[in-house]
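# the following block contains a protein sequence and its predicted model.
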Amino acid sequence: MKTNFKSLAIIALGAFALHSCSSDDNGGDAIAAPEISNFEFGEGSDHSTEQVAYKGSDIHMEAEINAPGTVASIEVDIHGHDLEVGEGEVEWDFEQSFTDASYLVINPTFHEHVDIPSNIPSGEYHITLTVTDELGNSTEVEGHIEILDPITISGFEMDETVARGNDFHIEFMIEAVNGIHEISVDIHGHDLPVGEGEVEWDFEQTFSEGYHELSEAEFHEHIDVPATAPAGEYHAIFIIEDEDGNTLEYETHIDVTVPTL
């Protein structure tokens, strides 16, 4: 009987050891990868969930993270695809790993604001949020955001020529998400000969009345050209500034002529 009892004990112990090894091999105690839910992003100033933001402002980002294992890092990647880089603009790729103590826990809530440069191309950008725990498990979610200019103009119309001693008209629509601060107009000639009885003419004026703080307005003005202005081509620059200090510049030309008798 003693021999049989010992044999049974050895068999039972071996079976338990075999079961334990099998559980380890199958990852029975493995911690599940993090889960990301309620991922939202948009214009930072009002925590918008519309997937639109503006150059020179920021992107609001938020997500709930269900992480059974302690979070080791939260990474954000933002980049555009084949966006045309205009004059004065630079390509923008944003990558950052967030390792604040408030995130290196179980089940954190992610909430950050990412600054958008003012000199990047407008268009669609791809966003990736990746959460990694201390065991190396990781999960990512993706989305797209449209980054727009904070100031736009449309329907620009201006006379191509004007006889000196008369006026010419300018009109265009302005949309400024942060509100219009002022509109500056600069008109000047380049190396135009000044004849007898003529006086060099440069025009500079800032317009704010009727436009200030509006998010949408029609700019419609008439500018007088002195009768003594030299004839020739003049360069016109229009600068729209919003309440956040962003500016949009538009350039064109107008020919000043001698009136016919």
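Cool, got the structure. Numbering: from 1, shown residues only.
# drop to CA atoms for contacts and neighbour counts, all remaining ones
Fine.
# so residue 9: helix, strand or coil?
Following DSSP: H, G, I helix; E, B strand; the rest coil, we place residue 9 in the helix state.
# one more structure, for comparison:
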Amino acid sequence: MKTNFKFLALFLSLGLFLQSCSSDDDNGSVVGLDAPEITDFEYGEGDDHSTEAYAYKGSDIHLEAEIYAEAVVSTITLSIHAEDATAADDEVDWDFEQIYTDEDYLVINPTFHEHVDVPSNIPAGEYHIELLVTDTEGNSTEVEGHIEILEVITLSDFSIDATAVRGSDFHAEFMINAVHGIHNISVDVHAHDLEVGAGEEEWDYEVELEDGYHGETEVEFHEHFDIPATAPAGEYHITFTVEDEEGNTEEYETHIDITE
């Protein structure tokens, strides 16, 4: 009988010890929480909250994602950088990174929604996007994607005379795509250091064209330009400049040989 009583006392003591250990664990830090989940990650042109993966220089990118987090979110980090785009002389490299700690995000299950301005002086091309979410337990999750940054004005399919006879004309045509609509198109024709002979006059031609182009977002430029019979023969420099309704410009330069 005494043996049974001792066994029962030992069993009860062990139970109390295990319960005490369990209680200590419950009062400590929470362990075993899963890392945050990021779903419905979308991004695109900001003006119309597009989900197509492109945006324009000088505009903005709309980004949105749903975040499921068992622990409170501590930071959301967004980074954007170029893949293979190379900056021209008048452009700069764009490497964007921002850590968001807004109160709306430092909760369980926040919705991420931001607009990021795209500089107008960066190279067009493909850019890499990364979204990193970290919670207060140190767990983190990252999603990534790619977005194409496009020019707001593009010129293509050029067909411009390389030579012309003075006293006749030269022909120029090309396609224009302007997201914000065309304001005007200027044409500048001039020569450098051509000798002006007897009966000749220096030819320096400039014109601004709006009729048939103003306000258009996609149009074919097609014009003929008269060459004075008195223009000195030689090489002339031609610059076509398209300006849109936002003040953005795009140029195309070429040369033409004027012959007698």
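Perfect, I can see it now. In this text the structure is predicted, and so the values were computed from the model without any measurement.
# superposed, what's their TM-score?
Overlay of the two chains. TM-score (TM-score structural alignment, normalised by the length of structure 2): 0.89; 257 aligned residues with a C-alpha RMSD of 2.3 Å.
# need the counterpart of residue 186 of structure 1 in structure 2.
Alignment note: residue 186 of structure 1 maps to residue 188 in structure 2; criterion TM-score structural alignment.
# which helix or which strand is home to its match?
strand 182-191 (DSSP states H and E).
# after that strand, next one along is what?
Strand 182-191 of structure 2 is succeeded, C-terminally, by strand 205-209 (DSSP H and E).
# contacts only, for residue 224 of structure 2.
Applying C-alpha atoms under 8 Å, 6 or more residues apart in numbering, we find residue 224 of structure 2 in contact with 169-172.
# only the buried subset of the residues you listed, as a ChimeraX command please.
Here is the ChimeraX selection string for the buried members of the contacts of residue 224 of structure 2, based on 16 or more other C-alpha atoms under 10 Å:
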select :169,170
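# out of the contacts of residue 224 of structure 2, flag the one nearest to residue 226 of structure 2.
Residue 226 of structure 2 lies nearest to residue 169 out of the contacts of residue 224 of structure 2, by C-alpha to C-alpha, at 4.2 Å.
# can you tell me how far the closest one is from residue 228 of structure 2?
8 Å (C-alpha to C-alpha, to the nearest Å).
# kindly report the same for residue 46 of structure 2.
Taking C-alpha to C-alpha, one finds residue 46 of structure 2 at 49 Å from residue 228 of structure 2.
# these two: which is more packed in?
residue 46 (21 against 16; other C-alpha atoms under 10 Å).
# give me the contact list for stretch 230-239 of structure 1.
So stretch 230-239 of structure 1 is in contact with 164, 183-190, 192-195, 198-201, 247-258, going by C-alpha under 8 Å, 6+ apart.
# what do you get if the cut-off is 6 Å, keeping everything else the same?
Identification of contacts with stretch 230-239 of structure 1 by C-alpha atoms under 6 Å, 6 or more residues apart in numbering yields 183-189, 194, 198, 248-257.
# same thing with stretch 192-212 of structure 1?
Under C-alpha under 6 Å, 6+ apart, the answer for stretch 192-212 of structure 1 is 180-188, 228-230.
# for these, which single residue is the most surrounded?
In terms of neighbours by other C-alpha under 10 Å, the contacts of stretch 192-212 of structure 1 top out with residue 180 at 26 neighbours.
# my guess is that residue meets residue 214, correct?
Yes. If you go by C-alpha atoms under 6 Å, residue 180 of structure 1 and residue 214 touch, sitting 5.4 Å apart.
# in structure 2, which residue is most central in space?
residue 149 (3.6 Å; C-alpha atoms, centre = their mean).
# which residues touch that residue?
54-56, 124-125.
# let's see that with 8 Å instead.
Applying C-alpha under 8 Å, 6+ apart, we find residue 149 of structure 2 in contact with 54-57, 124-127.
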